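*Asks:* Have a look; sequence and predicted model below, questions after that.
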Amino acid sequence: MNPLLRYIQGYPQHILEPVTQMIESGRFTTWFEKRYPANHDIKSEKALFEYTMAIKNRYMKKTAPLSKVIYDSKIHLINNALGLHTYVAKVHGGKIKSKNEIRIASVFKNAPEPLLRMLVVHELAHIKEKEHDKAFYQLCCHMEPDYHQLELDARLFMIYQEINKKK
């Protein structure tokens, strides 16, 4: 199996086959660039926080606040994750203080905006739904109707990144 396909392992054959053919024929990069011709301009962590808060305030006003949203260069090394949501609760003077943080893999600093949005939506959904269950994916699709397609495309973006790294 082509090592690039590790990002989409578990997807059905009717998805794996055309991707494999495009990679082997050298057409994958051109196809991806045609599908996503431009990258977002959300480069700073302040801009990422504001972007995330706009989505949160639109769909999840009543959930716990976010204390931090950052790009994290270490994420890609941890379990091939693309983003992480962390929740920390500390007892402070008899009160429980909680912090929700979202970390997005730095590779998505230079990605198409729909893929960044999908990752932000995914991590925001974890504030309310901890497990990847039906309720979690329903919430993701509520915030981003094309969620499942964009999740696949984010994985295809990882393949795109690796192909272009080799050039």
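*Replies:* Received the coordinates, thanks.
*Asks:* When you work out contacts or count neighbours from here on, use the C-alpha atoms and nothing else.
*Replies:* Noted.
*Asks:* Give the closest residue to residue 52 in space, chain neighbours not counted.
*Replies:* Leaving aside its sequence neighbours, residue 52 sits nearest to residue 120 (Cα to Cα, 6 or more residues apart in numbering; 6.3 Å).
*Asks:* so that neighbour sits in a helix?
*Replies:* Yes - counting by DSSP: H, G, I helix; E, B strand; the rest coil, residue 120 is located in a helix.
*Asks:* Distance-wise, check it relative to residue 63.
*Replies:* For residue 120, the distance to residue 63 equals 15 Å [Cα to Cα, to the nearest Å].
*Asks:* still on that earlier bit, which ones are touching the residue nearest to residue 52?
*Replies:* Contact analysis of residue 120 by Cα atoms under 8 Å, 6 or more residues apart in numbering lists 52, 102, 104.
*Asks:* second one coming, line it up with the first:
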Amino acid sequence: MKYLQGYPEQLVSQAQNLLDNNRLKPYLLKKYPQAHAVRSNEALYKYTQALKSRYLKQSQPITKVVYDDKINVMKHALGMHVTTSRIQGNKLKAKKEIRIASVFKLAPEEFLKMIVVHELAHLREKDHNKAFYQLCNYMEPDYHQLELDLRLYLTLLDTGETLY
């Protein structure tokens, strides 16, 4: 139950019970019956831009949003926000990128939204502090429940199963 470290023992044991009794997949399928349709990098960029335009109009522009095969979910990275800076003449140009682990191409849309919201929140708040999580909850009111369910989803994937 490596994805549930830090959660209360009672919750971890409930999750372990679901897993042991082959009820984790049906539980997740009931809550999240279908995968999202955001499969290409272009579609992911548009999806992210729509969320950014709705909730973070004043934030810096994002130049790139892609699915990344190199992000290792097993090392607790679901997505990344990257800032690259270049000097052009006497100006400093900064580009913001968001990278989402490719394993989420076939995930429920709610999980994709949770990850994108998390990475967008880093445009304003660098650290995982109270203000960061308030911003996440502003963009996705069910953020914390989705984070827990996403961790259950990753636990399922870790067994070699798929949801869809």
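*Replies:* Received it, and whenever you're ready, just let me know what you need. These numbers come from a predicted model, not from an experiment.
*Asks:* Once they're superposed, tell me the TM-score.
*Replies:* Once superposed, the chains reach a TM-score of 0.94 (TM-score structural alignment, normalised by the length of the second structure), with 162 aligned residues with a Cα RMSD of 1.4 Å.
*Asks:* related to what we said a few turns ago, and which of the contacts of residue 120 of the first structure is nearest to residue 5 of the first structure?
*Replies:* For those, the minimum distance to residue 5 of the first structure (Cα to Cα) is 21.7 Å, reached by residue 104.
*Asks:* residue in the second structure matching the closest one?
*Replies:* For residue 104 of the first structure, the aligned position in the second structure is residue 100, judged by TM-score structural alignment.
*Asks:* ok, how many other residues are close to its match?
*Replies:* Applying other Cα atoms under 10 Å, we find 26 other residues in the vicinity of residue 100 of the second structure.
*Asks:* just residue 160 of the first structure next, same as before
*Replies:* Residue neighbour count, defined by other Cα under 10 Å, stands at 20 for residue 160 of the first structure.
*Asks:* That one matches what in the second structure?
*Replies:* In the second structure, residue 160 of the first structure lands on residue 156 (TM-score structural alignment).
*Asks:* Look up how far residue 2 of the second structure lies from that match.
*Replies:* Counting by Cα to Cα, the gap from residue 156 of the second structure to residue 2 of the second structure is 12 Å.
*Asks:* middle-most residue in the first structure, spatially?
*Replies:* residue 119 (2.4 Å; Cα atoms, centre = their mean).
*Asks:* That one contacts residue 83, correct?
*Replies:* Yes - in this structure, residue 119 of the first structure is within contact of residue 83 by Cα atoms under 8 Å, at 6.5 Å.
*Asks:* Please enumerate the shared neighbours of these two.
*Replies:* Residues within reach of residue 119 of the first structure and of residue 83 at once, by Cα under 8 Å, 6+ apart, are residue 104.
*Asks:* where exactly do the helices run in the second structure?
*Replies:* Counting by DSSP state H, the second structure has helices at residues 9-20, 24-31, 41-55, 109-121, 130-139, 143-158.
*Asks:* That concludes my questions; thank you for your assistance.
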